[in-house]
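Participant: sequence plus the predicted model coming up.
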Amino acid sequence: MRNEDSPRARLAALSTGFRRDYLDHAALTAQLRAWADTFPEIVRLRSIGTTPEGRELWVITIGPEPDRVRPGVWIDANMHASELSGSSVALAIAEDVIALHLDDETVSGVGLPRHLRRIVKDVLFHVMPRVSPDGAEAVLTTGRYVRSVPRDSRLNRAHPRWIPEDIDGDGLALYMRKEDPAGDFVEVAEHPGLLVPRTIDDPPPYFKLFPEGRIEHFDGVTVPAPDFLSDTDVDLNRNFPFRWAAEPQQRGAGAFPTSEPEVRAMVEHATRTPSLYAWLNLHTFGGVFIRPPGDVPDDRMSSYDLAVYRQVGQWAEELTGYPMVSGHEEFLYEPGKPLYGALSEWAYEQRGALSYVCELWDLMARLGMPRPKKFVDYYTRFRREDWVALARWDADHNRGRIFRPWKRVRHPQLGDVEVGGIDRRVGLSNPSYEELPAICEKQSALMLRVASLVPRVVVSRVEVAPLREDVTELTVVVENHGYLPTYGMQHAKDLPHNEALWADVICDGGCVLEERGTSHRSVGHLEGWGRGIGDAGHSIFFPASQGSATSRTLCWVVRGRGTATVRIGSCRTGHVERRVGIGGGL
């Protein structure tokens, strides 16, 4: 086979450039369809819903026999409209998994040893590269700020508010500045045009800063304060049905849990897929992984779950350079006020998944900002010197994509203003195009390693021994060779869908079970071999294993001659089968 005809070459030829660019919906759809059409034996594309603007909510499933239930992982991205790089990373993970199935010896960049590659190939990957296609399209085409989705279903809309619009005719809706003696922004001398918060030592001129657009219900005098949800009322990451709270307790919550079609489609699909053991929710920016719980301190968390998160956090920092932090201890925007209705909390608490958020793009570290005690304080403690460093980095390493020159225009409501300023899309909300390939590679390497943690139920031994004439004892040993237990995360063990293993024996060909009522019996959950980091069993004081907690030995007495099929599993793990001869059968 010529090199250009190899499966890997065919895969490379299908790329639409997502590792170096941010795709619109048409290009993203074309990429997914190209994979599904070219590799139908391992790739399945389905729409789990449609947005109000008519765009499909795509989920791509990767792995042979996609209908065969087995442990799987979920990756989603671009729930917040401006956070486009998550889609590129999700697509990169998908591409690497496809490559793994095509030629597991030459997967570049993922750094998996051979035995882990074999494990990961039996994990089903579910990838939703863009949760908010309507929002992403608005951001890509106009540059305007959209938190999640470009729609507003509020009935109370009589108040004055900002509506982002293109004022100067350049096709973008960025920022406006207007000179005002009471302005709270000032230009810095080092970078003309760069606005920073004003101090008492700054001489005039001073400016007020607004989104480029118009004021709805403007009375000719009163200018409302801009708000990040001024004309888009919902934050999709506050609309999930775990610990949901309505407005005003939680901004952007939506009318009710899963009121938004994007969220409802995800929840319905995931609820019908109980086999998800890990869940990656991709956002930007910051360069950090955020883990549950978001509402209580770590001392109220399962010690096993915490130990597993420590292990994932160690890999995360080694492979990506990003730390993993507690959502409660380092990522509350307001002390004592947890975020309600968040996806990662729902995936952990109600779906039992090893879930976490990744805030891609470690911009603050690139600017040399010292890490605060609480990671979330990075966002509110952006100093003047940090703005100057950002402008310098933008000019030197990002081709000036963030800071646009100001242009004087006549605003129909505010009079003389200047339009331009910050374009968040490339370099601020998302990494530069030049930085994107390395970020994709590192994040994929981590996710494939996390996928290798799922439980693996195997029938390790089958014995058939005669007891007496025409009577046989059938012994089956079932084991979990995976890192995680069959129930996944400890706190989720009692969730209704977190079914323990059951064993079924089907006899045919003339043999029957001697004891009635034993053809369907409970196996229970099996522990995994993994203990995370900091588990008491690995303590220096008394290191010890878990005994036989990873296995069960099952016995049946069978009368006659024929075959017996043993089927063991659950709705979460899928099932394994062994067929054996009884009394000389098979």
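Facilitator: Sure thing, it's come through. Keep in mind that this is a model prediction, so the values were computed, not measured. Residues are numbered from 1 along each chain as shown.

Participant: going by C-alpha atoms from here, please, whenever you check contacts or count neighbours.
Facilitator: Fine.

Participant: contacts only, for the nearest residue to Gly482 once chain neighbours are set aside.
Facilitator: With Cα to Cα, 6 or more residues apart in numbering as the measure, Pro455 is the residue that lies nearest to Gly482, at 4.0 Å, once sequence neighbours are left out. When contacts are counted by Cα atoms under 8 Å, 6 or more residues apart in numbering, Pro455 touches 71, 480-486, 488, 528, 573.

Participant: could I get the residues you listed in TSV, plus columns for neighbour count?
Facilitator: Listed next are these as TSV, based on neighbours: other Cα atoms under 10 Å:
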residue	neighbour count
Pro71	27
Asn480	24
His481	21
Gly482	21
Tyr483	19
Leu484	25
Pro485	25
Thr486	30
Gly488	30
Gly528	25
Thr573	27
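
Participant: now these in JSON lines, with secondary structure and distance to Arg424?
Facilitator: Rendered in JSON lines, the data for these read as follows (DSSP: H, G, I helix; E, B strand; the rest coil; distance: Cα to Cα, whole Å):
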{"residue": "Pro71", "secondary structure": "coil", "distance to Arg424": "38"}
{"residue": "Asn480", "secondary structure": "strand", "distance to Arg424": "47"}
{"residue": "His481", "secondary structure": "coil", "distance to Arg424": "46"}
{"residue": "Gly482", "secondary structure": "coil", "distance to Arg424": "43"}
{"residue": "Tyr483", "secondary structure": "coil", "distance to Arg424": "41"}
{"residue": "Leu484", "secondary structure": "coil", "distance to Arg424": "40"}
{"residue": "Pro485", "secondary structure": "coil", "distance to Arg424": "43"}
{"residue": "Thr486", "secondary structure": "coil", "distance to Arg424": "43"}
{"residue": "Gly488", "secondary structure": "coil", "distance to Arg424": "39"}
{"residue": "Gly528", "secondary structure": "coil", "distance to Arg424": "44"}
{"residue": "Thr573", "secondary structure": "coil", "distance to Arg424": "43"}
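
Participant: this is the comparison structure:
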Amino acid sequence: MLVPPFDFSHYYTYEELVKFLHQMAESYPHLIKLEVIGQSYAKRDIWLATLTSQDSGLPLEKPGYWIDGNTHAGEVTGSAIVLYIIHHLLTQYKQDPQVTRLLNDYTVYVLPRIAVDGAEKYLTTPYRLRSSIRPYPYSEGREGLYLEDINGDGLILQMRLKDDCGGWKVAPEDPRIMIPREPDEFGGTYYTLLPEGLIRNYDGYNVKLAPTYEGLDFNRNYPAEWVPEGEQKGAGSFPFSEPETRAEAEFWSQHPNINGFMTYHTSGAVILRPYSTEPDDHFPYEDLEIYQLIGEKGTNLTGYECVSVYHDFRDHPTKVTHGAMDDYCYDHFGWFGFTVELWDAPTQAGVKKEHYVKWDDRHPLSDDLKLMQWNDEKLAGKGFIPWQPFQHPQLGEVEIGGWNFKQVWQNAPVEYLPELCEKQCRFAISHALMCPRLAIARTDLTHHGGDIYHLVLQLENQGFLPTYTSEKARKRKSVQPIQVSLSLGEGVSLVSGEKEQEIGHLEGRSNKAFSNVAKGYDYRCTVEWVIKGVSGSEIEVIAKAQRAGTVRKKISF
């Protein structure tokens, strides 16, 4: 059944997202299955889609791959990418060879939106929040300035107030741009910059920023090097304390076929890999090489550099990020996966950042001028709201203006979505196709006279990764060895060999990616039996690799 082209015109609300999923399920019932894996804090269903051809086997009996988006409420570009991937895989099945192979031979688990409550508030009100609508770390709002759309334009921007002690001034090159006042500068017109909002319990003198009312951060709520709120803002009460992250964890525990993942965030235009808390020498050397190789593939397909969070994506040498999803999934399961920070307004405007995070704190005026030029020429000026005078009920005369943070800075303007989605989809497909895949290479049944037969089974791993996925998974013993069993028909008995046995693991091609040293058929192995049975009897061989799939073959004498 044909479905309409993907709608790039806007970001989907929860109702639209659920409707989209059900439309796809109705149109492609043989390729997609929907389920609710839990409920959010506000009791919204958390929907997950399982994508695979049901004609080619059960989902759990194929190598698995995980995709999610919108962990953070305001990062709705992530859910757009995920929904596009669903649309692309379903509509291109039997059209695109890579997509067809993926859905025939693998299972893709897709969670379009984790922060279902927070994203809904973000999309339908002027407010911004991190992940959940649950009040945290305080049950009630605290004193100080809190964000509010005080002029009723549907946006929460910035306020600038004239102040002799202010640290900012108007750039002479463009009056919209605010630049830092020089350390030794006096005698000009200076400003204090504040978020647009109101002050709770204002005493007429002091202005401080109120603590975030909805400060939970799902991406600080995973067990990897988790620390409490005093050390890591947004951490939650304990690992997996939130129903949203706990629903993920329970699903993962019930689906041991997963090998890798992609989780979509904004912004930065960069592909991030673990660790957040440790330098690269914390990796098994083999895994670091594979991470770098897959990252290079991602760079070639998306244009995004792949970097370590610890080395290249933190703003202070003594601070690290605790409790991140990507760290947990690699360190606990041994999955190879990436956090993709989608979109970046400065990069799109032609700004070359020397550092992904520190640029936000300090950068040259020339970068701001490039951004304004891009806003004027490419966005028809809609990205920056000019400063307008406003009589603040508490602070008096102020001006309100600044970047339209939600629609330009935190998320991609919708006209940029098609190219963004297409590139990211290609990387996700490529990465998923690197999973291990068990196959039967040969079965040889030799008659030795009478009712005696010799059966040789040769198994092979056709995937790039080994059947144990990674060295980390091997060390953690996260993956069971391949299990081979023999089902004997009526009148058939086993003379020698084991009816059920474990045969270890098979390598893939990954251990040959950095060396031309011959390694033999380490991606193949044989299992043998001597069987007694009469002509016309039947046996079945079943081989199960937890993360590389299950294969079966019936053999007649």
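Facilitator: Nice, I can see it. The shown structure was predicted, so the numbers you read here are calculated from the model rather than taken from an experiment.

Participant: just to revisit the earlier point, which SSE is the residue nearest to Gly482 of structure 1 in?
Facilitator: With elements taken from DSSP states H and E, nothing contains Pro455 of structure 1; it lies in neither a helix nor a strand.

Participant: now it: how far from Arg117 of structure 1?
Facilitator: Going from Pro455 of structure 1 to Arg117 of structure 1 by Cα to Cα, to the nearest Å gives 15 Å.

Participant: what do you get for Ala26 of structure 1?
Facilitator: 32 Å.

Participant: tell me which of the two has more neighbours.
Facilitator: When neighbours are counted by other Cα atoms under 10 Å, Ala26 of structure 1 and Arg117 differ, and Arg117 comes out ahead with 21 against 11.

Participant: what is the neighbour count of the counterpart of His25 of structure 1 in structure 2?
Facilitator: Using TM-score structural alignment, the equivalent of His25 of structure 1 in structure 2 is Tyr14. The burial metric for Tyr14 of structure 2, expressed as a neighbour count using other Cα under 10 Å, is 18.

Participant: give the contact list for Tyr14 of structure 2.
Facilitator: Residues touching Tyr14 of structure 2, when contacts are defined by Cα under 8 Å, 6+ apart, comprise 116, 119-120.

Participant: number of residues surrounding the alignment partner in structure 1 of Val309 of structure 2?
Facilitator: With TM-score structural alignment defining the correspondence, Val309 of structure 2 maps onto Gly327 in structure 1. Burial of Gly327 of structure 1, expressed as a neighbour count using other Cα under 10 Å, amounts to 26.

Participant: residues touching the closest residue to Gly327 of structure 1 other than its chain neighbours, list them.
Facilitator: Taking Cα to Cα, 6+ apart as the measure, Gly327 of structure 1 lies nearest to Gly294, with 4.4 Å between them; neighbours along the chain are not counted. Contacts of Gly294 of structure 1 were listed using Cα under 8 Å, 6+ apart, and they are 326-329, 331-332, 338-339, 345.

Participant: now do the strands in the stretch 51-200 of structure 1.
Facilitator: Under the criterion DSSP state E, counting those that start in this stretch, the stretch 51-200 of structure 1 carries strands at the ranges 56-62, 72-77, 124-128, 161-164, 175-179, 185-188, 191-197.

Participant: where is the longest helix in structure 2?
Facilitator: Secondary structure of structure 2 read by DSSP state H shows that its longest helix is helix 285-302.

Participant: quick one: residues contacting Asp522 of structure 2.
Facilitator: 506-508.

Participant: would a markdown table of the residues you listed with distance to Ile271 of structure 2 be doable?
Facilitator: Compiled in a markdown table, the contacts of Asp522 of structure 2 are given as follows (distance: Cα to Cα, whole Å):
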| residue | distance to Ile271 of structure 2 |
| --- | --- |
| Leu506 | 29 |
| Glu507 | 27 |
| Gly508 | 25 |
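
Participant: out of those, who's nearest Val170 of structure 2?
Facilitator: The closest of the contacts of Asp522 of structure 2 to Val170 of structure 2 turns out to be Gly508 (Cα to Cα; 59.5 Å).

Participant: relative to Cys571 of structure 1, how far out is the aligned partner of that closest one in structure 1?
Facilitator: Matched across to structure 1, Gly508 of structure 2 falls on Gly528, judged by TM-score structural alignment. Shown here: Gly528 of structure 1 relative to Cys571 of structure 1, a distance of 18 Å by Cα to Cα.

Participant: residue contacts, the closest residue to Leu417 of structure 2 other than its chain neighbours?
Facilitator: Closest residue to Leu417 of structure 2 apart from its sequence neighbours, by Cα to Cα, 6+ apart: Phe8 at 6.5 Å. Listed by Cα under 8 Å, 6+ apart, the contact partners of Phe8 of structure 2 are 414-415, 417-418.

Participant: which SS class is Phe8 of structure 2?
Facilitator: For Phe8 of structure 2, the reduced secondary structure class is coil; criterion used: DSSP: H, G, I helix; E, B strand; the rest coil.
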